[in-house]
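**Q** 3D model of this:
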Amino acid sequence: MQLFHYHYWTPFVEETEQTYRLLGFEGAFHKGCSFHPPLTWDDVREEQPTFRIVEMRKGQMNITFG
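**A** Next up, the predicted model:
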């Protein structure tokens, strides 16, 4: 069996994104606030987004969390 895609919810969106980047994933899109890669959290931190969905990809694996 091969994992292709999964979703999960976390109150630690920024930290989760950092963890997946350390594992070699790249950001594909951000939904819920007005920025997309290559912008970072530092670019929108003052906006204080209340809801955010992040998609990260590595090879054929696709992870979505928010």
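
**Q** CA only for contacts and neighbour counts going forward, please
**A** Will do.

**Q** and G27, what does it touch?
**A** Counting by Cα atoms under 8 Å, 6 or more residues apart in numbering, G27 makes contact with R21, P37, V54, E55, M56, R57.

**Q** The structure of the following sequence is requested for comparison with the preceding one:
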Amino acid sequence: MAEDKPDMSAVMKAVAESPKRDNSVYHKAIAEARQAFEDAEAALGGPVEVRTKTKTKRNGDYVVKWTFRRLD
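**A** Down below sits the predicted model:
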């Protein structure tokens, strides 16, 4: 029965040695989104609400349109 269980140290070593995913593009997009909220709040003079529209263009581009409105 004990032979059926994987060696946990081998599993942990394999996980530690596996290639890491590059999340730099994700982090850049999140930073730009936070900056957009900050800019909208400054321009509109207070808290804002946002609405989004998404669209996939024929050429494969994925477009997101953000509309900020002042929160009343």
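
**Q** TM-score of the superposed pair?
**A** Here the TM-score for the pair of chains, by TM-score structural alignment, normalised by the length of the first structure, is 0.23; 22 aligned residues with a Cα RMSD of 3.6 Å.

**Q** re earlier: go through the contacts of G27 of the first structure and flag which are in strands.
**A** Among these, the members found in strands (DSSP state E) are V54, E55, M56, R57.

**Q** and of the residues you listed, the nearest to F65 of the first structure?
**A** V54 (5.5 Å; Cα to Cα).

**Q** out of the contacts of G27 of the first structure, who's nearest H30 of the first structure?
**A** For the contacts of G27 of the first structure, the nearest to H30 of the first structure is V54 (4.6 Å; Cα to Cα).

**Q** That closest one touches K31, doesn't it?
**A** Yes: if you go by Cα atoms under 8 Å, V54 of the first structure and K31 touch, sitting 6.4 Å apart.
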